[in-house]
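Asks: let me see the structure of the following:
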Amino acid sequence: MAQTVLHKANTRGGADHGWLKSSHTFSFGSYFNPERVQFGALRVLNDDTVDGGRGFGEHPHDNMEIISIPLEGALEHKDSMGNVATIERGEIQVMSAGTGIYHAEDNKDKSLPVKFLQIWIFPNKRNVTPRYDQKKIDITSTPNQLVQVLSPNPDDAGVWIYQYAWFNMASLEQKHQIEYTIHKKGNGAYIFVLEGDVEINGQLLNKRDGYGIWDTEGFTVFANTDAEFLIMDVPMEF
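Replies: Modelled structure (predicted):
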């Protein structure tokens, strides 16, 4: 029988630094909940809002796959590999931190905030040469379909990481549904609702709710309203 965990949006940890407002699905920074340390290889799922003209100063990472998905606005990225790039809604960014990398992120718009998801995945290969990539993603022009945005395979659609993980996004119209099949035995899926209300195997989820499901081959997502969501298919043991 499938096992599940439900994380309602209003039960997340949080941080308010004035210029940065962040909701933490899993333990992060000063927020620690022993029952919410990670979901398998999914270690961090932060829902961040950064004020205009502000950002994260240069800071280090190592041995972590770091994914950013903008939801509103644009985020400028700079790193110690010499990359300078801007990512915005409709794109996904990945860094394999590997042996170590420094980077900074800034909202270059002086007036409008940028909203984005910051996601960390434990890698299946340590001390790799750091790498950076970003790709376009488009879920609104193909409604009611899963759009793969991340995988372990460099030749697949979207970005790739050093882990047996697959990310899919979808824009579902009201009363439409999608069948999802777990990609790899031993993986589970964590679903994060970006907009609207959906049901997964009968469990109602609202905007910014998260729902983990494992020990199953798949599940159904039904849209009670127009909805957008992210499915993160990750190893439960690694």
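Asks: all contacts plus neighbour counts: C-alpha atoms, from now on.
Replies: Noted.
Asks: for burial, what's the neighbour tally of Asn201?
Replies: Asn201: 11 surrounding residues under other CA atoms under 10 Å.
Asks: pretty sure it sits against Ala223.
Replies: No: Asn201 is not in contact with Ala223 according to CA atoms under 8 Å; the separation is 11.5 Å.
Asks: Tyr31 touches Gly14, doesn't it?
Replies: Yes: checked against CA under 8 Å, the pair Tyr31 and Gly14 is within contact range at 7.0 Å.
Asks: the more surrounded of those two?
Replies: Gly14 (21 against 15).
Asks: quick check: the more buried one vs Glu195, distance?
Replies: 20 Å (CA to CA, to the nearest Å).
Asks: most centrally placed residue in the chain?
Replies: When CA atoms, centre = their mean is applied to the chain, the residue found nearest the centroid is Ile119 (4.5 Å).
Asks: for it, what are its contacts?
Replies: Applying CA atoms under 8 Å, 6 or more residues apart in numbering to Ile119 gives the contacts 42-46, 66-68.
Asks: tell me if it really is in a strand.
Replies: Yes: under DSSP: H, G, I helix; E, B strand; the rest coil, Ile119 sits within a strand.
Asks: which ones are touching Val114?
Replies: So Val114 contacts 49-52, 70-75, 107 (CA under 8 Å, 6+ apart).
Asks: gap between the two ends of stretch 114-133?
Replies: 20 Å.
Asks: what are the buried residues along it?
Replies: Going by neighbour count (16 or more other CA atoms under 10 Å), the buried part of stretch 114-133 is 114-123, 130, 133.
Asks: again, but for stretch 32-50
Replies: For stretch 32-50, the neighbour count (16+ other CA under 10 Å) marks 36, 38-50 as buried.
Asks: now show me the structure for the sequence below, then we'll compare the two:
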Amino acid sequence: MKIVIHKAEDRGYANHGWLQANHSFSFANFYDKDKIQFGALRVFNDDVIAPKMGFGTHPHDNMEIITIPLKGVLKHRDNMGDEWIPVVPGEVQIMSAGTGVQHSEINGSSDEHLSLFQIWIVPNKRNVEPRYGQKTFDASERKNKLQTLVTSIDESHEGSLKIHQDAKISRIDLDKGEPFEYKLMSENHGVYVMTIYGNNTINGNTLKTRDAVGVYETNSFSITTNEDAGFLFVEVPLN
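Replies: Have a look, this model is predicted:
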């Protein structure tokens, strides 16, 4: 098993006043030659957006974009529809940019900051028709068990959102001391593990809130929770 450690304090950070952005991988003005991507995972941003602020209309193409609100309310609008769509904690949003899409993202609250993860995954099919998806996931369904959020559009897995890549995004909330083993889909995959909250140990490495690890060249690995902890797993092809 091989493991790459990304400590929270080593991420790229940008303070734009209205936006506090943490970049796990090279993005915008942050560049680190050792943090370009992890397999097909190109972007993992941890953003906090001030009330009523956000990103104006801008384009994307040929990228699978997954957004997971953690606190507050995100409002989304794109050229596939004219309405502002709210996305709240407990929900996950996906957008296949494909041949091209224009969208806007704002904090839908006038008094509460918005906290979210945004993930970009390189697709395995280019120039597809753009598509949008959104789904609510019950928090009780990830209590000490893995909850699958996103899978490949080519798979028959029911209940998950779909993207154009042989990837899987899942989440779990573990009680202190609860044993857990993550099993990878194949030996050609790696998994990027983000500690959403809590203190834990993976392969002898102690990790805290917002620390992350990339794990590969293994069929499985175990997590030991030193306190209650939550995790997001992004499993992707490495080649």
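Asks: return the member of the contacts of Val114 of structure 1 nearest to Ile137 of structure 1.
Replies: For the contacts of Val114 of structure 1, the minimum distance to Ile137 of structure 1 (CA to CA) is 10.8 Å, reached by Pro70.
Asks: check which helix or strand covers that closest one.
Replies: strand 65-72 (DSSP states H and E).
Asks: show me what contacts the closest residue to Asp109 of structure 1 other than its chain neighbours?
Replies: With CA to CA, 6 or more residues apart in numbering as the criterion, Asp109 of structure 1 has its nearest non-adjacent residue at 5.2 Å, and that residue is Gly52. Contacts for Gly52 of structure 1 (CA under 8 Å, 6+ apart) come out as 107-114.
Asks: circling back to that earlier point, nearest to His176 of structure 1 among the contacts of Val114 of structure 1?
Replies: Leu71 (22.6 Å).
Asks: hmm, Glu91 and that closest one touching each other?
Replies: No: when contacts are counted by CA under 8 Å, Leu71 of structure 1 is not listed as touching Glu91 (9.1 Å).
Asks: can you tell me how far Thr181 of structure 1 is from Gln163 of structure 1?
Replies: Thr181 of structure 1 is 18 Å from Gln163 of structure 1, by CA to CA.
Asks: specify which residue of the two has the higher count of neighbours.
Replies: Shown here are Thr181 of structure 1 and Gln163; by other CA under 10 Å, Gln163 has more neighbours (19 against 13).
Asks: if I pick the equivalent of the more buried one over in structure 2, what's in contact with it?
Replies: Using TM-score structural alignment, the equivalent of Gln163 of structure 1 in structure 2 is Gln165. Applying CA under 8 Å, 6+ apart, we find Gln165 of structure 2 in contact with 121-125, 151-153, 236.
Asks: secondary structure and distance to Ser220 of structure 2 added to those, as JSON lines?
Replies: As requested, those are exported to JSON lines (DSSP: H, G, I helix; E, B strand; the rest coil; distance: CA to CA, whole Å):
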{"residue": "Ile121", "secondary structure": "strand", "distance to Ser220 of structure 2": "22"}
{"residue": "Val122", "secondary structure": "coil", "distance to Ser220 of structure 2": "24"}
{"residue": "Pro123", "secondary structure": "coil", "distance to Ser220 of structure 2": "24"}
{"residue": "Asn124", "secondary structure": "coil", "distance to Ser220 of structure 2": "24"}
{"residue": "Lys125", "secondary structure": "coil", "distance to Ser220 of structure 2": "28"}
{"residue": "Thr151", "secondary structure": "strand", "distance to Ser220 of structure 2": "19"}
{"residue": "Ser152", "secondary structure": "strand", "distance to Ser220 of structure 2": "20"}
{"residue": "Ile153", "secondary structure": "coil", "distance to Ser220 of structure 2": "24"}
{"residue": "Val236", "secondary structure": "strand", "distance to Ser220 of structure 2": "14"}
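Asks: which among those residues gets closest to His189 of structure 2?
Replies: Looking across these and measuring by CA to CA, the closest to His189 of structure 2 is Val236, at 5.4 Å.
Asks: what's the counterpart of the closest one in structure 1?
Replies: Match for Val236 of structure 2 (TM-score structural alignment): Val234.
Asks: any idea how far Phe219 of structure 1 is from the nearest residue to that match once chain neighbours are set aside?
Replies: Leaving aside its sequence neighbours, Val234 of structure 1 sits nearest to Ala165 (CA to CA, 6+ apart; 4.6 Å). According to CA to CA, Ala165 of structure 1 stands 17 Å off from Phe219 of structure 1.
Asks: try Asp62 of structure 1
Replies: 34 Å.
Asks: go on, Asn187 of structure 1?
Replies: In terms of CA to CA, Asn187 of structure 1 sits 13 Å off from Phe219 of structure 1.
Asks: which one's more surrounded, those two?
Replies: Higher neighbour count among Asn187 of structure 1 and Phe219: Asn187, with 24 against 17, using other CA under 10 Å.
Asks: shouldn't Asp209 of structure 1 be in contact with Arg12?
Replies: No: between Asp209 of structure 1 and Arg12 there is no contact under CA under 8 Å: 9.1 Å.
Asks: pull the number of nearby residues for the closest residue to Lys75 of structure 2 other than its chain neighbours.
Replies: Nearest non-adjacent residue to Lys75 of structure 2, counting by CA to CA, 6+ apart: Pro86, 4.4 Å away. Pro86 of structure 2 has 16 neighbours, counted by other CA under 10 Å.
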